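> Sequence and predicted structure, then a few things I'm wondering about:
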Amino acid sequence: MGPMRWDNLRLDDGAEPGPVAPLIERRAIARTFDTPGFRGMTFYEVQARSIINRVPPASRMPFQWTINPYRGCSHACVYCCGGDTPILMADGRTKPLREVRVGDRVYGTRREGRHRRYVVTEVLDHWQTVKPAHRVTLRDGTRLVTSGDHRFLTGRGWRHVTGGEPGARRRPHLAPGDDLVGTGRFATPPKVDDDYRRGYLCAVLRGRGHIGPHRVRLPAGEADVLARGRRYLEHFGVACDGARPVTRERVPRGPAERHAEGIGVRGAVAVAAVERLTRWPRPPSRSWHTGLLAGLFDTGADGDHTVSRIAVAGTEMFGGLKDALAELGFTFTADACAGAAPRGVRLTGGVRERLRFLHAVDPAATRKWPVEGAAVASDASLAVVSVEPLGLEAPLYDITTGTGDFIADGVVSHNCFARRSHEYLDLDAGADFDSKIVVKVNAGELVRRELAAPRWRGEHIAMGTNVDCYQRAEGRYRLMPPILEALRDAANPFSILTKGSLILRDLPLLVEAAQRTEVSTAVSVGSVDRELWRLVEPGTPAPDKRLEVCAALNDAGVRCGVVMGPVLPYLSDSPAQLEEAVRRIAEAGATSVTAITLHLRPGAREWYLAWLREHHPDLVTPYARLYRGGAYAPREFQQRISQRVRELAAKYGIDRRSPGHRGSAPARPQTSGEPSSSEPSPGELSPGKPSSGEPEQLSLL
């Protein structure tokens, strides 16, 4: 713990101030706590300069002013892997997870029909945290160091590393015998020593290049291949005379085919040196064989995600290719040309062996052998052998990708979605949202001062609309009591929206404030389906618990309604589901219920659609049609759900409630507004004209 410069909200001295610079003082105090609930998190205690913030009109919110005592949320889940975990990059190579950066292109997966296939996706976020570490060991020897919250794809769907809480809230988790999906651990890259370099130069120069009495020429081709050839020659003291025009029959068809001019070596001494470097050793070392394979791949590979072929020129080179493949343990079949000796080989073993070849040999032109579009299925033995706690906390890392997953040491790994709402607060959406919580420790003092300012007109203030003001950190910092006291003393109207139960701690203050001004509260309950809740909102209190909070507030005379959102199209919007939810909300004594259809902002959209592809692939196309106009469902779709919930609220008497009123619904419901049995459900509607957005929309977050 100690003072530090704030990096995310203020630029260093000498730089032009950013848009958030006026919001905080120049120094922050960083604190960490040893309690299990706050492990891996840093709380930045700041002296804010303002606290009552105007809501931008473009947000379409039904209020103008808000108070957010926190930035970031300690409710959020973190799914992390060890920093050394190799991640499959778009060029086929691997990079340690700690070194992956935003903007990098990596492989993820996407379900297409009955199959899951490899696709290239972009890294949207990258962050580090500290968590208790676990080691997952697979039958093929793969070992993964992760947090207990991390998820891997198995034959039975996504599974957490550990089960988390015991009892009813215990989540699906890995167990011995579970089969993970993927190719298994990646091969170790080769050691680039002099034998590897000689083998590579032999393949490139004797295979497709030219060694004459007075000059040597590398073949025209990939820029990366020529650059490596030049680098290796210069390593041995052979000077290259630069790029020289070389006639070639094939014209590049696009930027992906990066052909370049050849590189020449002139002079008898230099040519003699190249002759010595490229002689066939007797016997070749394993490293020489590895370099030879890399060079033959770079000059003769041809294939896509279904074909893995290397063609060579000459009997000697063909024999060397077969010997090198056998030395490194690859299986292959030889291609025969009509009336001639075999001139190439095809690797067998599918994507698993293709990736092992690329990683174990490390050619320069990896783009020649893509895996994009290939099926993820393989014959690798990826059954879980054990999941062991390591008994220590370790630095762990995670990324957010466009597909919602990535390939970690050969297995399909779930990532955390980027919380774009945190970006609106000028903080990073991934790492900062989970692990860097800004605490405005002077919030109560500022509220009291700003409420007393002559310019303040006593307008309604909404809280909990962006970040939950009753998140877990509030149990330690207790920012809300002085805020509520200031609002009470000023008799300023306010409202609070929360998903937690900590609000009941401040019930006496809420009661006092409600006796002086208009106070309303609401809990968010999108569905009472516990199975759906576990899948969509596993880190939040159960719907039953939230409804108990609603009941307690109303019993105390503090008006509490329910924001029934988000209602998930095709998942929680059927007439039976809506009626069951409204009935349970009525039993809790809610004074109002407002239905809000799922709103998919950028960031949340990517996460939700990735989740949908995994759990409900049949709904991907309907969602694409429904949300083709942007973040909002069509207006008529929203209105149909809202109307149905209003009718159900009337049926169960919610619209006639007042604080403290609880009881059963009328014995005979009103039938005039009840939908007929032939009326199509919202889930059956055809998407129409996209809505421009309604104020009552709620984001998934």
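Perfect, thanks for sending it. Residues are numbered from 1 along each chain as shown.

> For the rest of this, base every contact and every neighbour count on C-alpha atoms.
OK.

> packing partners for the strand ranked longest in the chain?
If you go by DSSP state E, the chain has its longest strand at strand 115-138. Secondary-structure packing of strand 115-138 (3 or more Cα pairs under 8 Å, 6 or more residues apart in numbering; DSSP states H and E): strand 105-112, strand 143-147, strand 384-401, helix 431-435.

> got a markdown table for those, with mean neighbour count and distance to Leu347 too?
Compiled in a markdown table, the helices and strands packed on strand 115-138 are given as follows (neighbours: other Cα atoms under 10 Å; distance: least, Cα to Cα, whole Å):
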| stretch | mean neighbour count | distance to Leu347 |
| --- | --- | --- |
| strand 105-112 | 22 | 22 |
| strand 143-147 | 24 | 26 |
| strand 384-401 | 20 | 28 |
| helix 431-435 | 25 | 41 |
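
> For Leu293, find the nearest of these.
Closest approach to Leu293 among these (Cα to Cα): strand 105-112, 24.4 Å.

> and for the closest one, what are the contacting residues?
Identification of contacts with strand 105-112 by Cα atoms under 8 Å, 6 or more residues apart in numbering yields 87-90, 116-123, 372, 376, 401, 403-407, 412, 613-614, 617.

> what do you get for stretch 215-222?
By Cα under 8 Å, 6+ apart, stretch 215-222 touches 204-205, 208-211, 226, 229, 246, 248, 257-268, 271, 274, 298-299, 365.

> Swap in 7 Å and give it another go.
204-205, 208-211, 246, 258-267, 271, 365 (Cα atoms under 7 Å, 6 or more residues apart in numbering).

> and what of stretch 199-211?
By Cα under 7 Å, 6+ apart, stretch 199-211 touches 216-219, 229, 278, 288-289, 291-292, 294-296, 299, 312-313, 317.

> another one to put next to it:
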Amino acid sequence: MRWDNLSAPPDEGTPDGAAPATPPLPLALPGAVARTFDTPGFAGMTFYEVQAKSIINRVPGQSRVPFEWTINPYRGCSHACVYCLSGDTPILMADGRTKPISDLTPGDRIYGTERRGAYRRYVVTTVLDAWSTVKRAYRVTLVDGTTLVASGDHRFLTERGWKHVTGAMGGPGKRPYLTTSNRLIGTGRFASAPKDSADYRRGWLRGTVRGDGGPDRPFRLAVTDHEALGRAARFLADAGIDPHPARFVPVTTARRAGTAIRTARQRDVETIAELVGWPEAPTDDWRLGFLAGVFDAEGSCHRGVFRIGLRDDATLDRVTDALDRFGFRWVLEDAGHPKRVRQVRLTGGLPTRLRFFHLTDPAITGKRSIEGAALKCQAELRVATIEDLGLELPLWDITTGTGDFIANGVVSHNCFARNSHTYLDLDAGADFDRRVIVKVNAGELVRRELAAPRWRGAHVAMGTNVDCYQRAEGRYRLMPPILEALRDFANPFSILTKGTLLLRDLPLLRQAAEVTRVGLSYSVGFVDEALWRAVEPGTPSPRRRLEAVRQLTDAGFQVGVLMAPILPGLSDDDESIDATVAAIAAAGATSVTPLALHLRPGAREWYAHWLAREFPHLVPRYRQLYRAGSYAPQAYQRELTARVRIAARRHGLHRGEAGDNRRLPEPPPPPVAEQLSLL
């Protein structure tokens, strides 16, 4: 579950200024303490106070960020729960098999898609998050019989782009939605896996062994793939046979070395001969196992071409008979081999190959890979019906590294919490800014995890996902105990923020910098006050952020500025770039790093609505810039970076070597104490 690492704190009374909690708790946070505050700055917001079970989190391996560990004392309660599928929806895993979406957990490897050149292609990605909720359910049925049960907000890839299950042509519910004229993209419904029956196992052994053993000689099965050998050993063990592992020498230097299993016991040899004998009346389970075994032994799938090479006529007849039985189309090719090896080639493209793999379940996963295959098959996936089931059902969703996944043979959009919200402060839905998870025990957790023997003192980044100095920090004060723990363990860390509340903790930062490396950065994408009020009204103004940079610089810190987001058509002109870089340089920053607007799913939709309302003339330009995905084209990013660098040189701002903040100059006299505003 999405919030399995969280639990409710003990009720210790209501903090000052807190009103009774009236909003319902999210389904994923049973027992959490919900707070609302009567302070104007927090009007309409709900804070869910929880006891987290862990706090130092590893960044997913495929992430672009240059650090491995993060601490996030707050989490926005995102809009993620509305994009969901029925729990039994099969998802295509990286090993070529399927698994119900309700069984997926973070870290699982699955297939997503990625645009490469002219085509969108299948790629292996990682499940980053998984959760469930209860939503009104709809059944989408395609003309090939594929069915998908999803919420109305879920999106599928069609020949005309991403579309929600339900929507409207106008009004507040206006959005692209499915109709019976749309065709979904993918291969169509997945076949069910075979039953692990005794007949299936006999068939698989027959297909793999193909008469290599007999009652008059020792049995030996030699293969180069450990998955097939492991399955053979397991199936034989279930039949009461205990074969011994043995190595065999490759026939040629070009052939991979492998291992074998063997037995010379007469009783075992006779049992194996009985197991792998041709049945008089093969069952469907036997046929499925036989096809899987033959493919493991003699099959290949290279560059989208599926072949099984055979020289034995009896085996060839059984293979083609089984293929006919399950409706596969095939052709027989003479490979021109002197020993009369002939090739059985499946036709029908990727949908047929996936159907074979799912229906028969070969052991060797490497032969089942579809990595890099293009989504250009002509499967008949037109929408036939969209039915409102009239029920609220448990539904599941996941977040993946590619932003999508393959659900029952069609490309399905995953939901994102607002990954880039620290940089953008652009809402991905009102809930992200209105419902905040507060890990009230963050400080003690950090201290406990830093003290663990397995922790090796790695650098920890904060503020990279959710701003740790957001307005709520003024009330909850989670950062001081976190900084104290990092200081006491001399653990290096960095902070990226837009919040001026960071100055409150300047004494702690100085203490930490005397014993370890402390990196501080601010996010300032532009200095236009009118644009700030329109795009980032809940953050301190750019002027106040740069004043904080100056105070930190005067205190001896080397402070970098992430110039993000730079908004195409709004803050990417030469005048805006020059004004922003000049202000950053004047504040004493040691470096400036430009970052163009990044529109992940979720933030993309929010921003598109805002842009159409406020700057409709820019909509065509954004469609062009972001037509290929979340990032602006590389050429645009390079040109933007070059212009920022020119401005940086003009204003004397050059990227230097990272400083060692453990030796700081004497601090200036303390300023007159003042109350820092939370806004």
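Everything's here; your move. Model, not experiment: these values are computed from the prediction.

> Structure 2: matching residues for the longest strand of structure 1?
Taken onto structure 2 by TM-score structural alignment, strand 115-138 of structure 1 occupies residues 119-142 there.

> mean shift of that stretch relative to structure 1?
Compared with structure 1 after the fit, stretch 119-142 of structure 2 shows a mean deviation of 1.4 Å (mean Cα distance after the TM-score superposition for structure 1).

> Just the buried positions in that stretch, please.
120-142 (16 or more other Cα atoms under 10 Å).

> related to what we said a few turns ago, looking at the helices and strands packed on strand 115-138 of structure 1, spot the one closest to Ser74 of structure 1.
Of these, nearest to Ser74 of structure 1 by Cα to Cα is helix 431-435, at 6.2 Å.

> Which strands or helices does the helix or strand just after the closest one pack on?
Under the assignment DSSP states H and E, the closest C-terminal helix or strand after helix 431-435 of structure 1 is strand 436-440. Contacts defined by 3 or more Cα pairs under 7 Å, 6 or more residues apart in numbering; DSSP states H and E place strand 436-440 of structure 1 against strand 42-48, strand 70-71.

> And strand 436-440 of structure 1, how far out from the chain middle?
Put simply, strand 436-440 of structure 1 sits 22 Å off its chain's centre (Cα atoms, centre = their mean, to the nearest Å).

> Then stretch 79-87 of structure 1?
For stretch 79-87 of structure 1, the distance to the chain centre is 13 Å (Cα atoms, centre = their mean).

> Please apply the same query to stretch 132-147 of structure 2.
22 Å.

> Name the residues that touch that stretch?
Taking Cα under 7 Å, 6+ apart as the rule, stretch 132-147 of structure 2 contacts 1, 27, 81, 148-152, 188-189, 380-397.

> ok, back up a step: now, of the contacts of stretch 199-211 of structure 1, which are buried?
Looks like the contacts of stretch 199-211 of structure 1 have 216-219, 229, 278, 288-289, 291-292, 294-296, 299, 312, 317 buried, using 16+ other Cα under 10 Å.

> and those residues, which of them are in helices?
Gly229, Trp288, His289, Gly291, Leu292, Ala294, Gly295, Leu296, Thr299, Met317 (DSSP state H).

> What does the last one correspond to in structure 2?
When you say that, I think you mean Met317 of structure 1. By TM-score structural alignment, Met317 of structure 1 lines up with Thr315.

> what residue of structure 1 matches up with Thr385 of structure 2?
Using TM-score structural alignment, Thr385 of structure 2 pairs with Ser386 in structure 1.

> ok, and the closest non-adjacent residue to its match?
Distance criterion Cα to Cα, 6 or more residues apart in numbering; nearest residue to Ser386 of structure 1, sequence neighbours excluded, is Thr137 at 5.4 Å.

> repeat for Ala548 of structure 2
Closest to Ala548 of structure 2 by Cα to Cα, 6+ apart is Thr500, at 6.2 Å.

> how far does the longest strand of structure 1 sit from the chain's center?
Distance, centroid of strand 115-138 of structure 1 to centroid of chain: 8 Å (Cα atoms, centre = their mean).

> go on, stretch 267-279 of structure 1?
With Cα atoms, centre = their mean as the basis, the mean position of stretch 267-279 of structure 1 lies at 52 Å from the chain mean.

> what lines up against Arg195 of structure 2 once you look at structure 1?
Quick fix: residue 195 of structure 2 is Lys, not Arg. That one, Lys195 of structure 2, aligns with Lys191 by TM-score structural alignment.

> quick one: that match is in a helix?
No - residue state for Lys191 of structure 1 (DSSP: H, G, I helix; E, B strand; the rest coil) corresponds to coil; a helix is not indicated.

> That one: neighbouring residues, count only.
14 (other Cα atoms under 10 Å).

> for it, what are its contacts?
Counted by Cα under 7 Å, 6+ apart, Lys191 of structure 1 has zero contacts.

> Quick check: it vs Arg197 of structure 1, distance?
10 Å (Cα to Cα, to the nearest Å).

> and if you look at Ala168 of structure 1?
In terms of Cα to Cα, Ala168 of structure 1 sits 59 Å off from Arg197 of structure 1.

> Comparing the two, which residue is more hemmed in?
Between Ala168 of structure 1 and Arg197, Arg197 has the larger neighbour count (other Cα under 10 Å), namely 26 against 7.

> The strand or helix carrying the more buried one: what's the following helix or strand?
Assessed by DSSP H and E, Arg197 of structure 1 sits inside helix 194-202. Counting by DSSP H and E, the next helix or strand C-terminal to helix 194-202 of structure 1 is strand 210-211.

> Right, I'll call it a day here.
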